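Undergrad: Have a look; sequence and predicted model below, questions after that.
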Amino acid sequence: MSTHETEPSADQTPKEYWEQHYGERERIWSGRVNANFAAVVADLTPGSALDLGCGEGGDAVWLAQRGWQVTAVDVSDTAIGRATTLAHDHDVLDRIVFEQHDLSDSFPHGTFDLISAQFLHSTVRLARPQILRNAADALTGGGTLVVVDHAEAPPFAKKIPHDHPFPSAEEVLAELDLPAAQWERVRVEKVGRDGADPDGQPFTWWDNIMVLRRRD
């Protein structure tokens, strides 16, 4: 979710909404990897990875540069086009397969050693708990699920409804209801990161980080 997210209309499908969102600017994201994600994944042995909601491809390209074979998914064809260009520009297009999915309706086939869901929020239809359960089911034994969410909306996010839910890390895991005997909680916490508001003033963003490992 972008803090400058487009305001949805009542009759838009998720694909229509995100196409409009990405079409508003030539670039939405920085092209760099999400910092919390990079810190978690940096020491993992490369294998197969699934990037849910890949956006313009910053995380997928970073993974591919480090030896991962990546399946990168988004609902927006515009986002996938930009991500494909980024992968080409960084000479890792052969290590990334891009797929278009509305994850509330379909999910990539196969199993993966790493599955990432970075800021997979939306003010339009998104079956998040089921998507994350599907992700858990698609992990190999010993595989890692990394979910990073906004813990709260910043006060300058004008187009996010005031009642839009931002569940805590524990609430997210409770919704998933994964069997404790089959899952190791590697890291579950709320963390702050330095940033800036639209006026350039220092601002602390708060994120929830959930790292789970499927037992062999």
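TA: Okay, I see it. Residues are numbered from 1 along each chain as shown.
Undergrad: CA only for contacts and neighbour counts going forward, please
TA: OK.
Undergrad: From the chain's centroid, how far away is the helix or strand hosting residue 39?
TA: In the assignment (DSSP states H and E), residue 39 maps to helix 35-41. The chain centre lies 12 Å from the centre of helix 35-41; the measure is CA atoms, centre = their mean, to the nearest Å.
Undergrad: Which neighbouring elements make contact with it?
TA: Under the contact criterion of 3 or more CA pairs under 8 Å, 6 or more residues apart in numbering; DSSP states H and E, the helices and strands touching helix 35-41 comprise strand 139-150.
Undergrad: Following the chain past the strand it packs on, name the next helix or strand.
TA: The element immediately downstream of strand 139-150 (helix or strand, assigned by DSSP H and E) is helix 169-176.
Undergrad: and the longest helix along the chain, which residues are buried?
TA: When secondary structure is assigned using DSSP state H, the longest helix within the chain turns out to be helix 77-89. Of the residues in helix 77-89, those buried by neighbour count under the rule 16 or more other CA atoms under 10 Å are 77, 78, 79, 80, 82, 83, 84, 86, 87.
Undergrad: Ok, stretch 103-112 next?
TA: Using 16+ other CA under 10 Å as the burial criterion, the residues of stretch 103-112 that qualify are 103, 107, 108, 111, 112.
Undergrad: For the chain, which segments are assigned as helices?
TA: 14-23, 35-41, 58-65, 77-89, 128-137, 169-176.
Undergrad: Dead centre of the protein: give me the residue that sits there.
TA: residue 118 (2.4 Å; CA atoms, centre = their mean).
Undergrad: Could you tell me how far that residue is located from residue 181?
TA: Here residue 118 is placed at a distance of 25 Å from residue 181 (CA to CA, to the nearest Å).
Undergrad: one step back: ok, and the closest non-adjacent residue to the residue nearest to the centre of the chain?
TA: residue 148 (4.9 Å; CA to CA, 6 or more residues apart in numbering).
Undergrad: Put this next to the first one:
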Amino acid sequence: MTTTAQEFWESFYSERDQVWSGKPNPLLVREAERLTPGSALDIGCAEGGDAVWLAKRGWRVLGVDVSQVALDRALKHAYDAGVEIAVERHDLKVTFPEGLYDLVSAQFLHSPVEEDGERNSILKRASQAVAPGGYLIIGGHAGAPSWSEHQHYYFPTTKDVLDHLGLADNWIVITDEVVERPLVGPDGQEESRKDNVLTVKRLF
């Protein structure tokens, strides 16, 4: 029987009381801390680390995820932090939030139960949700560490992402970079991991 995205991620988050650290993704922080707060859409928001960080900085945030367990944790995280966020559950290859946003964030939108073409379609739809003058920030892994079971998983480059977005000439690229950081494995392995960060701005 084929596992749906919702079934996979509900099971994933239900296995532990907390999966992620609760801290925002460093790539998002680096790219968004220079922006003027407005409306923000965080797709694949998970337990809300990025959404809460944005809300603390004055953004009006809508967090979206396929897992209701994750969304419930995101709301609790926001409550504990003394900020408000809104959440909606979407399987993004089927439905997408309405409206335009000053910032759309898609951080590490990798899924072992979805096809590459589905991710491309989601990111294309994300670009269409950016308001004039707004930004799309996409962070993604550039590869898997040696101990990962996802060694043969396809990790698109920033060029791959840009090619699939097919942005018109009313967009400019702000950041197109590969960032390397140290990483320690479950058995103490010391390696480094490369991540891609792409920030584009819609001019009008």
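TA: Yep, it's here. None of these values were measured; they are calculated from a predicted model.
Undergrad: ok so, going back, where in the second structure does the longest helix of the first structure align, residue-wise?
TA: Using TM-score structural alignment, helix 77-89 of the first structure corresponds to residues 68-80 of the second structure.
Undergrad: For that stretch, give me every contacting residue.
TA: Defining contact as CA atoms under 8 Å, 6 or more residues apart in numbering, one finds that stretch 68-80 of the second structure is touched by 10, 13-14, 22, 45-49, 51-52, 63-65, 84-89.
Undergrad: rewinding a little: give me whichever of the helices of the first structure is most buried.
TA: For the helices of the first structure, average neighbour numbers computed from mean count of other CA atoms under 10 Å are highest in helix 58-65, which has a mean of 24.
Undergrad: Now it on the second structure. Mean distance?
TA: Mean deviation of helix 58-65 of the first structure relative to the second structure after superposition (mean CA distance after the TM-score superposition for the first structure): 0.2 Å.
Undergrad: list the helices and strands that helix packs on?
TA: strand 69-74, helix 77-89, strand 96-100.
Undergrad: which part of the second structure lines up with that helix?
TA: Aligned by TM-score structural alignment, helix 58-65 of the first structure falls on residues 49-56 of the second structure.
Undergrad: thinking again about what came up before, on average, how far is the helix holding residue 39 of the first structure from the matching bit in the second structure?
TA: After superposition onto the second structure, the mean distance of helix 35-41 of the first structure to its aligned counterpart is 0.6 Å, using mean CA distance after the TM-score superposition for the first structure.
Undergrad: So which bit of the second structure is that helix matched to?
TA: Counting by TM-score structural alignment, helix 35-41 of the first structure pairs with residues 26-32 of the second structure.
Undergrad: Could you export the helices and strands packed on helix 58-65 of the first structure to CSV, including columns for distance to residue 35 of the first structure?
TA: Written out in CSV, the entries for those read as follows (distance: least, CA to CA, whole Å):
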stretch, distance to residue 35 of the first structure
strand 69-74, 18
helix 77-89, 18
strand 96-100, 20
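Undergrad: Relative to residue 127 of the first structure, which of those is closest?
TA: Put simply, out of these the one that sits nearest residue 127 of the first structure is strand 69-74, at 14.3 Å, with distance taken as CA to CA.
Undergrad: ok, and what's touching that closest one?
TA: The contact list for strand 69-74 of the first structure (CA under 8 Å, 6+ apart) reads 46-55, 57, 60, 63-64, 80, 95-102.
Undergrad: By how much does that strand deviate from the second structure on average?
TA: Comparing strand 69-74 of the first structure with its match in the second structure after superposition yields a mean distance of 0.3 Å (mean CA distance after the TM-score superposition for the first structure).
Undergrad: now residue 25 of the second structure: how far from residue 49 of the second structure?
TA: Summarising the geometry, the distance separating residue 25 of the second structure from residue 49 of the second structure, computed by CA to CA, is 8 Å.
Undergrad: meant to ask about residue 175 of the second structure
TA: Separation of residue 175 of the second structure from residue 49 of the second structure (CA to CA) stands at 22 Å.
Undergrad: And for residue 157 of the second structure?
TA: Here the distance between residue 157 of the second structure and residue 49 of the second structure works out to 25 Å (CA to CA).
Undergrad: one step back: so what corresponds to the residue nearest to residue 118 of the first structure in the second structure?
TA: When the second structure is aligned by TM-score structural alignment, the residue opposite residue 148 of the first structure is residue 139.
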